[in-house]
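Asks: turn this into a structure:
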Amino acid sequence: MVDSVVTFALENLSRLLVSEVTLLASVEDQIKSLRDELSFMDIFIKSSKGKREDPLVREVVNQIIDVAYQAEDVVDTYVVNVNKQRSRNMFGKCFYSKHHVMMLHEVNDQINTIKKRINEIYQNKSKYDIQQGDFESTIENKEFAKDSSLLARRRDVEEDEVVGLVHDSDEVISRLDERVDSSRRVVCIIGMGGLGKTTLARKIYNSNKVKCMFPCRVWGFVSNYYRAQELLMSLLKLLGLSAEECKDLSDQEKMKEKVKECMSGKKYLVVLDDIWKTQVWDELQKAFPDDNNGSRILITTRVEDISHYTRASFTYRLPFLEESQSWELFCNKVFCKEKCPHELESFGMEMTKACKGLPLAIVVLAGMVAKKEKSQREWHKIKDHVSWYLAQEDYRIVTDILKLSYDDLPQILKPCFLYLGVYPEDYEISVRILCRLWIAEGFIQAKEVGTSYSPEAEDIADMYLDRLVERSLVQVASRRSDGGVKTCRVHDLLRDLCILESRENKFMEVCTELDINKHNSRRVSLQYRGKFWPIKDNQSHAHARSLLRFGERAYWNDKSQGWKRIRNSFKLARVLDMNDVLLYLSPSSELKTLIHLRYLKMTIRDSEIMNNTLDFICNFWNLETLHLMFEEYCSITLPSKIWKLKSLRHIHLKYYVKKWTWGASMSKMKIGEAKVENLQTLGDISLDVRTTSFLNKGMFPNLTKLTLCRMEGRQEEEEELLGKVLQCLNKLRTLKLIGISEILLDPNVFPSSLTKITIKHFSKLDPRIIKTLGQLPYLQILKLCEGKIHGYVNCEAGDFLKLQVLHVTDVSMVDADSWKIEEGTMPHIRHRLIRIIPDETC
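Replies: Okay, here's the model as predicted:
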């Protein structure tokens, strides 16, 4: 992660030089010079990776991180101050002109100070003979030795008979024994580090059934830093070659041929334990002959891509232990299969719960507890600090094994993974929100989104999440109806790893106590119960770029603890995510300075506060995502100035009131208003004349998601207005209609690009509308929720040709048989849920 710090600072400086060229004109040369200096620092950071355990190198790296952050702060602060000066009227500019000149001198002095500090770092490198060229040759040897040491330590804690693996081993063995296809086949065991993949493979390898099935068995430990020749040599020794016979086999290709020769004609089982990279398979597979005799290769890995790449015939995803299994494993280790004393049971069970079903953590914890006094006093101490004990030097094998997955991540994925630490334990993370936060933080780089043929930033973020899931670092909690990940979780021990790594690099700090002033990180996650804003009114967080708040509902009604604190402590913020903080006061004028803000989420009490807040939001020209929620119904009007925010991509306006069907309205559009090219998501908006005018004139040409709510007053106009809206949105993929029942029956009105339609809280829906929706060429998901269909629905062959998901829930119809689906309808349906409420009035 250290590598990303300087890289992010460089990219931020480069981006500002382009996007804020007018604001930076007076200091452009100095910033370019500073960027060039940091480029050389970046080279040193990347080349020092293998020697960061050296205290001197670590100190130099930490100094470089501080300099990179300082450079970013100076430039971002300058942009804020220049913008403040330019926004003043003529009198204000004259009055503050002296201050502005002083500010220019101050920025020059600060940049010169930073450059002087960089020169001192270079001098210290030379003084202590720290040469970047020396590092790269030592990386592989050090990492290989570290890996071998970790393997030895891991074997010390492996269990011969781990509970919960009987079903798992039987399942895999049955797949190894399949006789349908006698060709050589691959079976994969996938799971998070420490889950017991190697233990399960050993149990299978040593079982009597497998010994009978495969007369020839060999085991190869691969690891992340494997060396082909050493692995092949170990296989040859297991195949019975003497040291004398192996002595002349120095060439890798000859070794492969020898392995193939020794195994030829035999029915064999090869275990390749802990594969990380696909190139391992490329290098080894030719050494294993395919004699069409039912031979098998069993692979264990943390990386799902290995299974796809090797074309595995079966992939077994090893689950976490259940609570009863965790407790049994703990007792086996601590009490040698005897019963736990009753007075210690509650403490012991709490300890095992903290391991969240990870066998390695349970075994290591149990080994530590077994050496302690078996008393309530001693167990109580451990119970509340399980993660801390597992991170201590004597027991760090758990952290070290989990850290292997983090170390193996590509550089672009490391900040995305560490960011998961901002969420509380066991938190179910919305993937959609997470991806937008990643984008706002700058983890999805602009260069990847550049051309019109490139994927959208959101699509790249989804891909990054998929890669973390495939590497067993993120758990899928729920999936969307289209199969994508809807919510996810991270194991508590991996979360602890995120927090530990983040703290070392000042990347992020989780605050669970009342005083957060002592922290010095770029991102602050508040996770405690109580008052919302405990920090003192000072500049201690002037460097922070993000504030995310989690916890129970809090009320923000004290001006001294409100917007003023945001201005002073997070004036350079890119992210403000104030979950469950209810705002009872309008923002102050100082909030206009938050021009770096890209993501804003908050909950607001009433109309006056909402409309005042929206006026201030119009100053945040970098804003990408706006997520506003309302405690109670209030009349909301989006100001026309908001469409001048050219970076705006997503607008979400939500009421907490259940079954509320009205949305926000829009101000009158001014003549000559420019298009909002980047807007993709708009909701919840009232379907009225003004909304229709905006959408009908092509104001949002790239809109892909739209939520429309019923208009106040007459509903008979809805049909005509909806038709005008939909005809102009040729890129729309997702449409949600809330409280709207009058829908045109002409399928040509709907954009052909639509893949998902949700109709909710409707009354007396014409059943012919279902037939209309059935004609849409690319519709994959249809959801009808909480409403009434007046009549019978008949779906005929040829309707819904692309539909995959149909949900009809809590919908009133004449009876349960009111919906007829003929054969040939929905040929690609994979999930159908129909819950109809019989109602004779329909």
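
Asks: okay, CA-based contacts and neighbour counts for the rest of this
Replies: Fine.

Asks: touching, residue 289 and residue 264? I think so.
Replies: Yes - in terms of Cα atoms under 8 Å, residue 289 counts as a neighbour of residue 264; the distance is 6.1 Å.

Asks: tell me which of those two has more neighbours.
Replies: For the pair residue 289 and residue 264, the greater number of neighbours falls to residue 289 (21 against 15), based on other Cα atoms under 10 Å.

Asks: how close does the more buried one sit to residue 217?
Replies: 14 Å (Cα to Cα, to the nearest Å).

Asks: for residue 288, same thing?
Replies: Here residue 288 is placed at a distance of 12 Å from residue 217 (Cα to Cα).

Asks: cool, residue 793 as well?
Replies: Going from residue 793 to residue 217 by Cα to Cα gives 62 Å.

Asks: these two: which has the busier surroundings?
Replies: Taking neighbours as other Cα under 10 Å, residue 793 and residue 217 compare with residue 217 leading, 23 against 19.

Asks: I figured that one hits residue 268, correct?
Replies: Yes - applying Cα under 8 Å as the test, residue 217 and residue 268 come out as touching, 5.5 Å apart.

Asks: residue 45: neighbour count?
Replies: What residue 45 shows, counting by other Cα under 10 Å, is a neighbour count of 24.

Asks: revised request: answer the last question for residue 416.
Replies: Counted with other Cα under 10 Å, residues neighbouring residue 416 total 22.

Asks: work out for me the element residue 66 sits within.
Replies: Element membership of residue 66, judged by DSSP states H and E, is helix 55-86.

Asks: residues of that helix that come out buried?
Replies: Neighbour-count burial for helix 55-86, with 16 or more other Cα atoms under 10 Å as criterion, is recorded at 56-57, 60-62, 64-83, 85.

Asks: who are the packing partners of that helix?
Replies: Using 3 or more Cα pairs under 8 Å, 6 or more residues apart in numbering; DSSP states H and E, the elements in contact with helix 55-86 are helix 2-19, helix 28-47, helix 90-95, helix 97-127.

Asks: reformat those as JSON lines; add distance to residue 493.
Replies: Listed next are the helices and strands packed on helix 55-86 as JSON lines, based on distance: least, Cα to Cα, whole Å:
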{"stretch": "helix 2-19", "distance to residue 493": "21"}
{"stretch": "helix 28-47", "distance to residue 493": "27"}
{"stretch": "helix 90-95", "distance to residue 493": "54"}
{"stretch": "helix 97-127", "distance to residue 493": "36"}
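
Asks: out of those helices, which comes closest to residue 572?
Replies: helix 2-19 (12.8 Å; Cα to Cα).

Asks: the closest one - contacts with which helices or strands?
Replies: Judged by 3+ Cα pairs under 8 Å, 6+ apart, the packing partners of helix 2-19 are helix 28-47, helix 55-86.

Asks: second chain to compare with the first, below:
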Amino acid sequence: MAYAATVSLLQTLEDSPQPMQQIPSDLLEKVRRLLGILDDPATKNSLSIKDLEGKIRDASFEAQDIIESHVSTHQLELSKSVSSGVCSCFWEIISALQDMFPAVYLCETWTDSMYQGMNLEVKGLERVIGELDLILEAMSKIKDGKEEAPGAGNLWVAGASRSVASNESAPVGLDQDLLHLKDRLTGSSSNLDIISIVGMGGIGKTTLARNLYNDPLIEDRFDTRAWVVVSQNYHVQEILTILVNSTRREGGEVHKKCVDELAVRLHKNLKGRRYIIVMDDVWDVKAWDDVKRFFPDDNNGSRIILTTRQSEVSIYPNPRSPVHHMKLLRSEPSWDLLRVTVFGREDCPYVLEEIGWKIAENCKGLPLAIVVIGGLLSRDKNEEYWKLISQDVKSAIARNDGDQFMQILSLSYDSLPHHLKACFLYMGVFPEDYEIFVSQVIKLWVAEGFMKPLATKSLEELAWEYLSDLINRNLIEVRRRNRNGEIKSLIIHDMLRELCMQIAQDEKFLQIINSHSHGFPQGRNNQRRVSIHSDTLNHLTVVHDSFLRSLLYFAYLQSSTQLESFLVSFRLLNVLNALTIKFNEFPVGILELVYLRFLAFCYRGKHRLPESICKLRNLQTLVVYRRDVSSRIASNTLYLPLSLWRMPQLRHLLFEEGFLPYPSLAKFKRKDSVVLENLQTLSQVKNFRCSKEVVEFMPNLKKLGILYVHDSRTKWSTYGINNFVYLQKLESLKCEFIAKDDLSRKHLPPKLAFPVNLRKLALYGCIISWENMTVIGSLPNLEVLKLRTFAFEGSVWEPNEGEFTKLKYLLIQDTSLEQWHADSTHFPQLRCLCLNFCSKLEAIPPEIGDIGSLEMIELCECRSSVVASAMLIQEEQQSLGNEGLRVRVNSFGEYFNSHLDTSLRKVQSPRSERALFQARRAAQLFMEAGREVH
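Replies: The predicted model follows:
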């Protein structure tokens, strides 16, 4: 975790108050040099630098602790010295003064005290700087090539790959894979074809390739064949030597030849012959570039099989050739593999079968885990022993064959560049089988300081690149996608999560607290992050001198009393995720955590957040939910403080329903007003006034969610809706319009304009005429359009040609639309059409079926004629050979259930059986009421 720790220290140094920056100036220079060496690709696999990483991490931690502890202590002293008898607006005043004079401290005596205290810490920093000097000296020698080169090749990797293939005589669960790839290997194409097999470690890539390689039909078809394990630290000379010896026409084996001589010999061995070559365990595209020119293409049907854990590598040799993605085994093949591993051709005793199924399912479809646990079960075929193993399969593997098992999986971790290691280990904070939302994890990574800032990209863009890289390396799996194909949520396999937790604990990166934990980590030598999965707070004992940086709760807790007093121990906390904890009163102790960057909690108390929240001047993300609010509270609206407009680090503000006060014009005209340049998300705000001045103070806003609750006396001009068009960076806009009564329901301005960069638009209750749809249809980048409950009105919609050129998802719900005239030219890239509760619509235009990209038509509570038209479209497309179009007709109950699940997921907490039962029961009662309505 050297890289993440050093990046975090760099941010602390660069963001520190001015007096602090003057003292450790040489430290700042050394940290930048360290990052420069770690960023160098040449040092990625250096064994010597890996030996230094622990020292770099610890030195960075200590320096950061010294600096932040000192600043935190003196900010707390200042707070206490002026808090007595001060009115609630004090923090608004002090915030304004700090904006006016950012380099000057307000209290001269406090500044002097800070310098005096800092002098006491200088010796500690000097010692750290001395340690960094030694580290830099060692790293410079490594970078200059003065270290000994690592051993030739990675022999253990080759052995590991072959050991996995030891059970290849019974390719259980791979029947379809084998048939498909045999067809490709023996197909009529005469061109040289490169077939890539990709998947996570232990999923059976080598097993599949070995069974293809040894298949009698394949042996007979090819004149010569060869198998080479490439591994991470490969050498071209070794690869060529193996290939030459395997394909030699005559004579003995070749030894000690140079690369050029081996290349000539290999080309001669293969020339004119139909060959099949397996390159197993390829980690880098460079490995292919180093050998590809030695494989002749004589148009005789030769084939090359390449196995890899990385999607980028699988595509690289031939982007036009389809990649074979390995899938996790389903329940039945998992049991079949376990049974064959334990009993071979013998039958499994009936008494063990049910337990065996359970054990197989707990391996979550990973063949390597099934084979390992099968070897363990084969030692003792006693029912009681099997029951014991079934209680915790992961622990059973760890206690027995865990070392070899984890070594195979850890190869993927070891191959990661420095900047991705912390991001991968962070996946261990989430509970088992937890659905990880992309938007959530990106905000957390940014708050944790994992990204080294770049001038050309935002931190969120960098985080998304990191996430995509982990997906391409098959370390995390896509769980769900949005309607336009974007990744919405992720999941990590249990075994990879176990790897995360093991490495994270060794690296002092993360500790999980659950019902089996013995206590809370304390002191500098323990983990910097704690994730709590227990339903009780018994483990929250008093903590002294804690250097914890992140505290994440995923347990559902009814009471927050103990936690509020507990939080004050964590003065250096950066991340507090407490959405599953209900705070009846605002936890004022949080305001002492001046280094907080991410704060998410559930607040059921008073309607207002205090003005003093601006004390959290480092805050980037603020999420406040108002779930399960007492019926005694008349309104669910959360009133936000004016001081939010003076928190320049804010990047994301998310509420269920929050009222953001409009700053007075006089305050906007002040030269010292803060522009929220970093603010990207604002959702969901009530009656938002989008004046030109407000737009200027949010120049980089990308996502905006608004709820307008209006009456007959309020004019639309009050809200400045026409100014949406000036939000030039806006990509996602959700607007809900709710009238207090029928008299206050009114149409939006007909000439309403939207920003040109808009990609997602959701409208509710705005009553726009279908004739004015061209305003939306002309948006050049629009991909998702959701028109809910009377967003538009009128009986006929005729789109204009050239509109909706990039639209991928269209939802129309609760509308008076009767006739819709459209064809494929109006929605050329549409993938999904969803019509809900369109009770007056007569039919779907038949020409919609001609859209080549259309994959799904979803209907709910529409007329039978609409359903019939959808089915007719599907039949016509099937008759033309288009099997990809599906039609799904949902009932009201299914629709409600789907939205219930979405709502539960948004809470982002593990669902207990009792909570799930209660939610389902409520859904059932609601559906019964719904049937009566309809």
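
Asks: so the counterpart of residue 456 of the first structure in the second structure versus residue 678 of the second structure, what's the distance?
Replies: Using TM-score structural alignment, the partner of residue 456 of the first structure in the second structure is residue 458. Residue 458 of the second structure sits 9 Å away from residue 678 of the second structure, going by Cα to Cα.

Asks: more neighbours, those two?
Replies: More crowded of residue 458 of the second structure and residue 678, by other Cα under 10 Å: residue 678, with 18 against 14.

Asks: I'd say that one and residue 653 touch.
Replies: No - Residue 678 of the second structure is beyond contact range of residue 653, at 11.2 Å (criterion: Cα under 8 Å).

Asks: please name the nearest non-neighbouring residue to residue 217 of the first structure.
Replies: Excluding its sequence neighbours, the residue lying closest to residue 217 of the first structure (Cα to Cα, 6 or more residues apart in numbering) is residue 269, at 4.8 Å.

Asks: isn't the one you found up against residue 298?
Replies: Yes - assessed by Cα under 8 Å, residue 269 of the first structure is found in contact with residue 298 at 7.2 Å.

Asks: which SSE is residue 181 of the second structure in?
Replies: Using DSSP H and E, residue 181 of the second structure sits within helix 175-185.

Asks: which bit of the first structure covers the next helix or strand after that helix?
Replies: Sequence-wise, the next helix or strand downstream of helix 175-185 of the second structure (DSSP H and E) is strand 193-198. With TM-score structural alignment applied, strand 193-198 of the second structure matches the range 185-190 in the first structure.

Asks: now do the matching stretch: everything it contacts.
Replies: With contacts defined as Cα atoms under 8 Å, 6 or more residues apart in numbering, stretch 185-190 of the first structure is touched by 172, 175-176, 197, 294-304, 307, 310-318.

Asks: that stretch vs the second structure, mean deviation?
Replies: In this overlay with the second structure, the average offset of stretch 185-190 of the first structure from its partner residues is 1.2 Å by mean Cα distance after the TM-score superposition for the first structure.

Asks: got the buried residues for that stretch?
Replies: By 16+ other Cα under 10 Å, the buried positions in stretch 185-190 of the first structure come out as 185-190.

Asks: same thing with stretch 746-762 of the second structure?
Replies: Those would be 746, 748, 753-762, for stretch 746-762 of the second structure by 16+ other Cα under 10 Å.

Asks: likewise for stretch 250-261 of the second structure?
Replies: Buried, per 16+ other Cα under 10 Å, within stretch 250-261 of the second structure: residue 259.

Asks: swap in stretch 710-729 of the first structure?
Replies: For stretch 710-729 of the first structure, by 16+ other Cα under 10 Å, it's 710-711, 718-719, 721-726, 728-729.

Asks: repeat that for stretch 868-887 of the second structure.
Replies: For stretch 868-887 of the second structure, using 16+ other Cα under 10 Å, the buried residues are 869-871, 873-875, 877, 885-887.

Asks: closest to residue 152 of the second structure out of the residues you listed?
Replies: Closest approach between those and residue 152 of the second structure, by Cα to Cα: residue 885, at 52.8 Å.

Asks: that closest one matches what in the first structure?
Replies: Checking TM-score structural alignment: residue 885 of the second structure goes with nothing.

Asks: how many residues are close by residue 762 of the first structure?
Replies: By the criterion of other Cα under 10 Å, residue 762 of the first structure has 21 neighbours.

Asks: on the three-state scheme, the residue nearest to residue 217 of the first structure is what?
Replies: Three-state assignment for residue 269 of the first structure (DSSP: H, G, I helix; E, B strand; the rest coil): strand.

Asks: what helix or strand is the closest residue to residue 724 of the second structure other than its chain neighbours located in?
Replies: Spatially, and ignoring its direct neighbours in sequence, residue 724 of the second structure is nearest to residue 754 (5.8 Å; Cα to Cα, 6+ apart). Using DSSP H and E, residue 754 of the second structure maps to neither a helix nor a strand.

Asks: against residue 216 of the first structure, how distant is the residue of the first structure positioned farthest from its centre?
Replies: Centroid-distance maximum for the first structure: residue 244 at 52.8 Å, with Cα atoms, centre = their mean. Going from residue 244 of the first structure to residue 216 of the first structure by Cα to Cα gives 22 Å.

Asks: what of residue 484 of the first structure?
Replies: Separation of residue 484 of the first structure from residue 216 of the first structure (Cα to Cα): 42 Å.

Asks: kindly report the same for residue 713 of the first structure.
Replies: Distance, residue 713 of the first structure to residue 216 of the first structure, using Cα to Cα: 80 Å.

Asks: and residue 43 of the first structure, by the same measure?
Replies: Residue 43 of the first structure is 50 Å from residue 216 of the first structure, by Cα to Cα.

Asks: more neighbours, those two?
Replies: residue 216 (17 against 14).

Asks: which non-adjacent residue is nearest the residue mapped onto that one from the second structure?
Replies: Aligned by TM-score structural alignment, residue 216 of the first structure pairs with residue 224 of the second structure. Nearest non-adjacent residue to residue 224 of the second structure, counting by Cα to Cα, 6+ apart: residue 275, 4.9 Å away.
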